[in-house]
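Student: any chance you can model this:
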Amino acid sequence: MTTPLLIAGHGTADADGAEEFRRFVARVAARHDAPVAGGFIELSPPPLGEAVADLVAAGARRIAAVPLMLVAAGHAKGDIPAALARERVRHAGLSIAYGRPLGPHPTILGLLRERLAALAPHADTTVLLVGRGSTDPDANADVARAARLLAETTPVAGVEYAFVSLAAPGVPAALERCRRLGARRIAVLPYFLFTGVLPRRVAAQSRAWAAEAGVPVEVAEVIGDCDGLAELVLERWAEATRGDARANCDACLYRVALPGHEHRLGAPQLPHHHPDEPGHQHHHHHAHGH
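Tutor: Predicted structure coming up:
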């Protein structure tokens, strides 16, 4: 039997964003010849545990889980593996193969170019790619890498990057940097899968800065629920089921003592407590082993 697919989302306080994730799970399910379930690690229903329980109830003994995330930050490296370790304890005999985050895959870059093209950019447009932002240097470097790959493959004046939370430069500071570098017009490209609190904040901050600075700024749509994204998730599913999903551990702050982050070396990973989970679960410690 084809291995069932578990899609692990972050969760959002934004009802539209959560609904977009659920629609996307249905889109992937229509393309997969085994059950597909999706759940969130925090903030919105259904919790990941409920999605696993649904697959087990449908007869799953082995599941391939794909973290629906653009960067490998704490969630993909720690929270989700810890949550999956907890599910293995809950469901005796269940095995779970864990896939890679999406990353700056050519499919993702292609979708970003599509969202950018909808703004009809000129050759003198400067693009600002805005990621979520993390306390993990490796995850923030992934956003910079995506920006550079876009710059290499898109006929624009240049691609800068920014973060909407937890890391600098923030959106206004990065827009100001673009202006100082001589940007005539700026296209803000949110590096987000679905709408939510943070993508809305990116748009609001961009428009507020543009009104004050007098530089034309347009904001592109998020990647969104689409066929290209569904195909990539199934590619990550195939990797996981074959057992050849490899994580990039070269600059992982749980494995390498990065300056300023030494206290995180070898830290045990704990799952989030999801508010929709029944009762308070005791945390199962999961040694970091992505």
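
Student: going forward, measure contacts and count neighbours with C-alpha atoms only.
Tutor: OK.

Student: how near is Cys84 to Asp142?
Tutor: Actually, residue 84 is Leu. It isn't Cys. Distance of Leu84 to Asp142, given as C-alpha to C-alpha, to the nearest Å: 24 Å.

Student: with neighbour numbers in mind, choose between the two.
Tutor: Higher neighbour count among Leu84 and Asp142: Leu84, with 23 against 18, using other C-alpha atoms under 10 Å.

Student: and this one, so I can compare the two:
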Amino acid sequence: MKTGIILLSHGSRLPEAQITLRQIKEQIIQSGNYELVEGASLQFNQPDLPTVLCAMARCGMQRVVVVPIFIYQGMHMKRDIPAVLAAEQSRYPEMEIVLAKNIGADRKLAEIIMDRIQEVS
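Tutor: I've put the predicted structure just below:
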């Protein structure tokens, strides 16, 4: 099954904020076995989520996993992203669109935070 990955960031009014998303995308491409990995922003930056889903459909992806790079289970995760995905799923019924869990309070994130603390200690 042709599987695409969308790394979904919140987005920022500062264009250079997209550099981090591109870096994460390259790391996923290097370590994964996915046909297509793209970044998208929920707000402010392009490409946005509908644009990348359209590109995934044009590339023949049968399954798309949307990975939200969000820590909190806030309104975007509970309302906004599911609403966008529901609307887009109706446009691409041949493509399964799956929303992964947000990052949340993961032990790996705590380890990164501890690393950052150690860097300045």
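
Student: TM value for the aligned chains?
Tutor: Aligned and superposed, the two chains score 0.90 in TM-score terms (TM-score structural alignment, normalised by the length of structure 2); 120 aligned residues with a C-alpha RMSD of 1.4 Å.

Student: show residues contacting the helix or strand Ala230 of structure 1 falls within.
Tutor: Element membership for Ala230 of structure 1, per DSSP states H and E: helix 227-242. Contacts to helix 227-242 of structure 1, defined as C-alpha atoms under 8 Å, 6 or more residues apart in numbering, come from residues 3, 5, 24, 27-28, 32, 64-66, 68, 97-102, 107-108, 111, 245.

Student: ok, which stretches of structure 2 are strands?
Tutor: 3-9, 36-41, 63-68, 96-99 (DSSP state E).

Student: for those strands, could you give me JSON lines that also reports mean neighbour count?
Tutor: Below are these laid out as JSON lines (neighbours: other C-alpha atoms under 10 Å):
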{"stretch": "strand 3-9", "mean neighbour count": "22"}
{"stretch": "strand 36-41", "mean neighbour count": "22"}
{"stretch": "strand 63-68", "mean neighbour count": "20"}
{"stretch": "strand 96-99", "mean neighbour count": "16"}
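
Student: residues near Val84 of structure 2, how many?
Tutor: Counted by other C-alpha under 10 Å, the residues lying close to Val84 of structure 2 total 13.

Student: same check, this time on the one 3 residues further on
Tutor: Residue crowding around Ala87 of structure 2 was assessed by other C-alpha under 10 Å; the count is 11.

Student: verify the stated contact: Ala64 of structure 1 with Ala34.
Tutor: No - judged on C-alpha atoms under 8 Å, Ala64 of structure 1 makes no contact with Ala34 at a distance of 11.0 Å.

Student: CSV for the strands of structure 2, including distance to Cys54 of structure 2?
Tutor: Shown next, in CSV, are the strands of structure 2 (distance: least, C-alpha to C-alpha, whole Å):
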stretch, distance to Cys54 of structure 2
strand 3-9, 12
strand 36-41, 12
strand 63-68, 11
strand 96-99, 12
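
Student: corresponding residues in structure 2 for the helix holding Ala230 of structure 1?
Tutor: Following TM-score structural alignment, helix 227-242 of structure 1 has no partner segment in structure 2.

Student: quick check: buried residues in that helix?
Tutor: Within helix 227-242 of structure 1, the residues scored as buried using 16 or more other C-alpha atoms under 10 Å are 229-230, 232-241.

Student: okay, the residues you listed in JSON lines with distance to Thr153 of structure 1 next?
Tutor: Formatted as JSON lines, those follow (distance: C-alpha to C-alpha, whole Å):
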{"residue": "Leu229", "distance to Thr153 of structure 1": "19"}
{"residue": "Ala230", "distance to Thr153 of structure 1": "22"}
{"residue": "Leu232", "distance to Thr153 of structure 1": "19"}
{"residue": "Val233", "distance to Thr153 of structure 1": "23"}
{"residue": "Leu234", "distance to Thr153 of structure 1": "24"}
{"residue": "Glu235", "distance to Thr153 of structure 1": "22"}
{"residue": "Arg236", "distance to Thr153 of structure 1": "23"}
{"residue": "Trp237", "distance to Thr153 of structure 1": "27"}
{"residue": "Ala238", "distance to Thr153 of structure 1": "27"}
{"residue": "Glu239", "distance to Thr153 of structure 1": "26"}
{"residue": "Ala240", "distance to Thr153 of structure 1": "28"}
{"residue": "Thr241", "distance to Thr153 of structure 1": "31"}
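
Student: many thanks, have a good one.
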